[in-house]
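**Q** A predicted structure for the sequence below; I have some questions about it.
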Amino acid sequence: MAHDGLLDSSFSPLLGEPLLLCNADALPAPKPRAAIVIAVDRGGAVPEIDPSQCDVLITTRMEAPLPWVSIPMARLNSQLKQARENIGRSPVAATVLTQVLRLSENLSFEDALAVESFAYSALLGGGEFQDWRKSKCSLIKPAGGSVHYDRIDDSVTLVLASPSTRNAMSAAMRDALYEALANVVEDPSQPTLSLRGEGRCFSSGGDIAEFGSASDLAAAHVVRTSRSCAALLHRLKDRVEVRIHGACIGSGIEMAAACARIFAAPNTFVHLPELKMGLIPGAGGTVTLPRRIGRHRTAWLALSGLRIGATQGRAWGLLDMIMK
């Protein structure tokens, strides 16, 4: 009797290997329900395929269209190995990541943010994150953070102003940015907004000393969704631009991707490090990035842990312009 994989636990992140690596022209039918499906087109043919059946689509053809990820044959095996190892170290977080991306694909922006936050709070209580936190955070002190506000006529500039911490997105930084953004959103004169970072980089991402510091994970979900900077940047629509440079990591690129226009310096690189912590992007990244580059490329960026530079970011549509 057919059971559509209901009793198949071979791809469970708890009981087996969650990754299903398969040829793009030979997808399993039906798709195992719990599997992370990465389909690979080694021949560069870019076959017609139902993208809804996969979490990542990889081809060796260069400059392949969405939703494909182009990887040169010479680097294919090493990058697949890296992704497999990352998934193997955090199988629950990797599975949750792909589930959230699938669920959020057709949701409204606000609803998708809520789904991400539910999942993020769940993972904060999980064993993978707790193991990482014990090994990394005990000697790290929380960072501060401030945001500089400047206005000329109907143009507002906000600057992340904590260069000593590489503009780490601490709770203090987030709250300062949220308050400044709320003022712009509610301003009846509807000023334009330019967001940038002071110092060597735009933002090194979340302040890891604060990860998991909330004692009430349900309340933390409420705080994340009610004080989401990504939500406010999204509400500003075509009134907002962001100028990024250097490192744009984790919450840095997650928020930047909510802006209507992203201008990047040539030295910009983007990185989603959350999986190695047993987490998923939690500052809106599972919502903002897919709306620019699709859920398949977002999944690969997170699962592989690879950094992409300005040129690749521009080719993917993540960045709108590379500044000279």
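**A** Nice, I can see it.
**Q** alpha carbons only for contacts and neighbour counts from here, please
**A** Will do.
**Q** flag every buried residue along stretch 54-69.
**A** 54-61, 64, 66-69 (16 or more other Cα atoms under 10 Å).
**Q** over to stretch 237-249?
**A** Arg239, Val240, Glu241, Val242, Arg243, Ile244, His245, Gly246, Ala247, Cys248, Ile249.
**Q** let me know the closest of the residues you listed to Glu128.
**A** Set against Glu128, the nearest of those by Cα to Cα is Ile249 (20.7 Å).
**Q** I'd say that closest one and Leu272 touch.
**A** Yes. Contact status for Ile249 versus Leu272: in contact at 6.0 Å, counting by Cα atoms under 8 Å.
**Q** sorry, back to before: what is the nearest of the buried residues of stretch 54-69 to Ser194?
**A** Ser194 lies nearest to Leu66 out of these, by Cα to Cα, at 28.7 Å.
**Q** Ala161 and Val92: what is the separation?
**A** From Ala161 across to Val92, the span is 35 Å (Cα to Cα, to the nearest Å).
**Q** which stretches of the chain form strands?
**A** 19-23, 36-41, 56-59, 68-70, 147-152, 155-160, 192-197, 240-244, 247-249, 261-264, 269-271, 308-309, 321-322 (DSSP state E).
**Q** so who does the nearest residue to Thr95 once chain neighbours are set aside touch?
**A** Leaving aside its sequence neighbours, Thr95 sits nearest to Ile36 (Cα to Cα, 6 or more residues apart in numbering; 6.4 Å). Counting by Cα atoms under 8 Å, 6 or more residues apart in numbering, Ile36 touches Pro18, Leu19, Leu20, Cys54, Asp55, Ala94, Thr95, Thr98.
**Q** let's bring in a second model and compare:
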Amino acid sequence: MLDLPGGIRVAIGDPQDDATFTLTQTAGADRRAVTVASVDEAVAELTERCARWPHAAAICDDVLRAAAATASVFAGVITESLAYSTLQSGPEFARWLGERGPARLPVLPDPVRAERDGDTLRIRFNRSARHNAFTTDARAALLEALEVARLDESVSEVVLAGNGKSFCSGGDLAEFGTFADPAGAHLARTRHSPALVLAELTERLGTHCRAEVHGQVLGSGLEMAAYCGHIRCHPDATIGLPELALGLIPGAGGTVSITRRIGRWRTAYLVLSGATIGADTALAWGLVDEISADVPAGSPTR
């Protein structure tokens, strides 16, 4: 067992339960293990990343271990959000904000579009000029659309997709740091959470609460899609969790939704390594349920 900065424990070869994850060069289906081309190179890169963001790495490991043990989506989302707010107050996120510098968030109308087709509600992210990067406005619009399905039991199918070249590229980096109060940000995330509504809809609709993903499927985009009962994925998809490079962890419920699909070990690897995976690996891991070139990309914003 290798001890990396931040208390991260990486096993080599045979999968071990108590490791953060296991690295191997042998293909296998065990959710505790990740197959890499070179264990030595992977360890070197992970060591460098965990040394640069030790607080975020340690808290990621803590939250994922807690999420794996909880049976409640709500409890998991609360735990994740409290940890996220802790990191928002920390030096690693402050360093990233300083390196990014001032940013201006473009105002794009209709960040989410919804239409009813019989008993089906189709919801599309609609900030295609930004690869559907997620914002506070988009969250409010998404919640408004999801509430229709939650309150109207005649809606028997919900389809979540994205216009333009990507499903959703994660949180819009220009908006990060605009909440001065981490406690208020925690309340906003948890009292107005698309994750919780998607989990409720999936409990009711099963595979008829579906995400259709393509292009960039990153960060909060992946986290929300993972709550759906079925994910149909275009072969071009690029899938990952890039939050560590901001000194943060997933903050849209992904420590619950993704862990439930692929286990805490592979979830930890995606966060700590910053690696992206393609549709084939995502299917083999159970992160998506189907690969189809017929996944529609919709029309770009005009």
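**A** Now that the structure is in, tell me what you want to look at. Note that the structure is predicted; figures quoted are calculated from it, not measured.
**Q** just name the closest of the buried residues of stretch 54-69 of structure 1 to Ser304 of structure 1, please.
**A** Using Cα to Cα, the buried residues of stretch 54-69 of structure 1 come closest to Ser304 of structure 1 at Val56, 10.6 Å.
**Q** correct me, but the closest one touches Arg297?
**A** Yes. Val56 of structure 1 is within contact range of Arg297, at 6.7 Å (criterion: Cα under 8 Å).
**Q** the counterpart of Ala171 of structure 1 in structure 2: neighbouring residues, count only.
**A** Correspondence of Ala171 of structure 1 to structure 2, assessed by TM-score structural alignment: Thr136. Using other Cα atoms under 10 Å as the criterion, Thr136 of structure 2 is surrounded by 14 other residues.
**Q** please name the nearest non-neighbouring residue to the aligned partner of Ala302 of structure 1 in structure 2.
**A** Mapped onto structure 2 by TM-score structural alignment, Ala302 of structure 1 lines up with Val271. Once flanking residues are discounted, Val271 of structure 2 sits nearest to Leu241: 5.3 Å by Cα to Cα, 6+ apart.
**Q** pull the contacting residues for the one you found.
**A** Contacts of Leu241 of structure 2 by Cα under 8 Å, 6+ apart are Leu218, Gly219, Leu222, Pro250, Leu270, Val271, Gly274, Ala275, Thr276.
**Q** do the same with Thr190 of structure 2
**A** With Cα under 8 Å, 6+ apart, Thr190 of structure 2 has these contacts: Val77, Ile78, Ser81.
**Q** go on, Lys81 of structure 1?
**A** Applying Cα under 8 Å, 6+ apart to Lys81 of structure 1 gives no contacts.
**Q** can you find the partner of it in structure 2?
**A** Matched by TM-score structural alignment, Lys81 of structure 1 corresponds to Ala44 in structure 2.
**Q** what do you get for Arg243 of structure 1?
**A** Checking TM-score structural alignment: Arg243 of structure 1 goes with Glu212.
**Q** what do you get for Leu319 of structure 1?
**A** By TM-score structural alignment, Leu319 of structure 1 lines up with Val288.
**Q** out of the strands of structure 1, flag the one nearest Cys137 of structure 1.
**A** Nearest to Cys137 of structure 1 among these is strand 247-249; the distance by Cα to Cα comes to 18.1 Å.
**Q** residue range in structure 2 corresponding to stretch 203-212 of structure 1, please.
**A** Counting by TM-score structural alignment, stretch 203-212 of structure 1 lines up with residues 168-177 of structure 2.
**Q** list the buried residues for that stretch?
**A** Neighbour-count burial for stretch 168-177 of structure 2 flags Cys168, Ser169, Gly170, Gly171, Asp172, Leu173, Ala174, Glu175, Gly177 (criterion: 16+ other Cα under 10 Å).
**Q** and the end-to-end length of it?
**A** Distance across stretch 168-177 of structure 2, first residue to last, is 20 Å (Cα to Cα).
**Q** now Ile78 of structure 2: how far from Thr255 of structure 2?
**A** According to Cα to Cα, Ile78 of structure 2 stands 11 Å off from Thr255 of structure 2.
**Q** looking at those two, which one has more neighbours?
**A** Thr255 (31 against 17).
**Q** show me what the more buried one lines up with in structure 1.
**A** So Thr255 of structure 2 corresponds to Thr286, using TM-score structural alignment.
**Q** residues contacting that match?
**A** Val100, Leu101, Ser104, Ala112, Leu113, Glu116, Glu254, Arg295, Thr298.
**Q** can I get those residues in a markdown table with distance to Ser194 of structure 1?
**A** Putting those into a markdown table (distance: Cα to Cα, whole Å) gives the following:
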| residue | distance to Ser194 of structure 1 |
| --- | --- |
| Val100 | 30 |
| Leu101 | 29 |
| Ser104 | 28 |
| Ala112 | 25 |
| Leu113 | 23 |
| Glu116 | 26 |
| Glu254 | 16 |
| Arg295 | 27 |
| Thr298 | 25 |
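**Q** among these, name the ones in helices.
**A** In helices, defined here by DSSP state H, the members of these are Val100, Leu101, Ser104, Ala112, Leu113, Glu116, Glu254, Arg295, Thr298.
**Q** so what corresponds to the first one in structure 2?
**A** Same thing as Val100 of structure 1. Looking across to structure 2 (by TM-score structural alignment), Val100 of structure 1 lines up with Val63.
**Q** need the nearest residue in space to its match, chain neighbours excluded.
**A** Per Cα to Cα, 6+ apart, closest to Val63 of structure 2 is Glu80, 6.3 Å.
**Q** how close does the one you found sit to Asn163 of structure 2?
**A** As judged by Cα to Cα, Glu80 of structure 2 and Asn163 of structure 2 stand 29 Å apart.
**Q** surely Cys209 of structure 2 touches Cys228?
**A** Yes. The pair Cys209 of structure 2 / Cys228 is scored as a contact, 5.4 Å apart, by Cα under 8 Å.
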